[in-house]
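1. Just need the structure, nothing else, for what follows:
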Amino acid sequence: MTTKYTPDHEYIRVEGSTGIVGITQYAQEQLGDIVFVELPAIGKVLKKGDEAAVVESVKAASEIYAPVAGTVTEVNEALGGEPGLINQAPDSTGWIYKIAIADTAELDALLDDAAYADLTK
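-> As a prediction, the model looks like this:
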């Protein structure tokens, strides 16, 4: 399992041809308490960089962009009743959606752990 990052602070955890997408620990710290998540529709086809979801915190609303092209296969329904899961565990129970990756080569353009750590110093 590989995790890649965007400069906009989304992560994609790759399991085979599926990506699990959410926002990073750094992003949730910047946003503060998350109070609402607008999830994408299952079956929605996204191009890399398309707006996929919206996360609203007490500070601001923030768009979540697709790190790669693909089709939304699942959304984290638990966030509807408990959006704070993103604050508690953004990289585990606070994931936002799963995507069937259209072209795994797009992952090569994303940041690895070291490059993302440099970005957020």
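2. When you work out contacts or count neighbours from here on, use the C-alpha atoms and nothing else.
-> Will do.
3. Helix or strand: which one has the residue nearest the centre of the chain?
-> Closest residue to the average C-alpha location of the chain: Gly22 at 2.3 Å, with CA atoms, centre = their mean. Gly22 belongs to strand 18-23 when assigned by DSSP states H and E.
4. give me the number of residues near Glu15?
-> Neighbours of Glu15 under the rule other CA atoms under 10 Å: 12.
5. What residue, apart from its backbone neighbours, is nearest it spatially?
-> Spatial nearest neighbour of Glu15, chain neighbours left out: Met1 (5.4 Å); criterion: CA to CA, 6 or more residues apart in numbering.
6. correct me, but that neighbour touches Val14?
-> Yes - Met1 is in contact with Val14 according to CA atoms under 8 Å; the separation is 5.6 Å.
7. okay, the two: which has more neighbours?
-> Remark: of Met1 and Val14, Val14 carries more neighbours, 20 against 7, as counted by other CA under 10 Å.
8. one more to line up against the first:
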Amino acid sequence: MSQVKYTVDHEWLRMEDDGMVTIGLTDFAQAHLGDLVFVRLPEVGAWLAKGDEAVVIESVKAASQVMMPMAGTVTEINETLADDPGKANEDPLGAGWMFKMKVNDAAELNSLMDESAYAAMIKGQA
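-> From the prediction side, this is the model:
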């Protein structure tokens, strides 16, 4: 079973069975951003350090960035989002994923929040 973790910046990370990590926006994030109109994804093969800008998002309300929650190499991007950024609004935890990466240190996932900790955090932000 895949493990999902959450960042304070409202991204979810799911460790897949093949050791890759899939990253996307949480439902909370997409709801607060509003309808997404543009998504710029990272280049496949790019190595990004923790804290680097990975994704640029523009919505009807604001522009935002997804920062790398951990270091790794981008292995796949969700090409669908280039033509249909609204997929991230419609299905943020499924078809709206943004990119996959091979992380340098999978143990870093342990420092992120589980679902109950994330739910408690956003309860105070709603």
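9. thinking again about what came up before, trace the residue nearest to the centre of structure 1 over to structure 2, please.
-> Alignment note: Gly22 of structure 1 maps to Gly24 in structure 2; criterion TM-score structural alignment.
10. Now do the same contact list for that match.
-> Glu11, Trp12, Leu13, Ala88, Pro92, Leu93, Gly96, Trp97, Met98, Phe99 (CA atoms under 8 Å, 6 or more residues apart in numbering).
11. Near Leu119 of structure 1, how many other residues are there?
-> For Leu119 of structure 1, the neighbour count with other CA under 10 Å is 12.
12. The longest helix along structure 2 packs against which elements?
-> Secondary structure of structure 2 per DSSP state H: the longest helix is helix 115-123. With contacts defined as 3 or more CA pairs under 8 Å, 6 or more residues apart in numbering; DSSP states H and E, the packing partners of helix 115-123 of structure 2 are strand 3-6.
13. distance from the strand it packs on to structure 1 after superposition?
-> For strand 3-6 of structure 2, the mean deviation from structure 1 after alignment is 0.4 Å (mean CA distance after the TM-score superposition for structure 1).
14. following that strand, which helix or strand shows up next?
-> strand 11-15.
15. Show me the contact partners of that following strand.
-> Contact with strand 11-15 of structure 2 is made by 2-6, 21-26, 29, 66, 93, as judged by CA under 8 Å, 6+ apart.
16. Next: stretch 37-56 of structure 2.
-> The contact list for stretch 37-56 of structure 2 (CA under 8 Å, 6+ apart) reads 57-60, 63-77, 81-82, 85-86, 98-99.
17. how about that stretch: buried residues?
-> Val37, Phe38, Val39, Arg40, Leu41, Pro42, Trp47, Leu48, Ala49, Ala54, Val55 (16 or more other CA atoms under 10 Å).
18. what do you get for stretch 72-89 of structure 2?
-> Neighbour counts over stretch 72-89 of structure 2 (16+ other CA under 10 Å) mark Gly72, Thr73, Val74, Thr75, Glu76, Ile77, Leu81, Pro85, Gly86, Lys87, Ala88, Asn89 as buried.
19. Sweet, I'm off.
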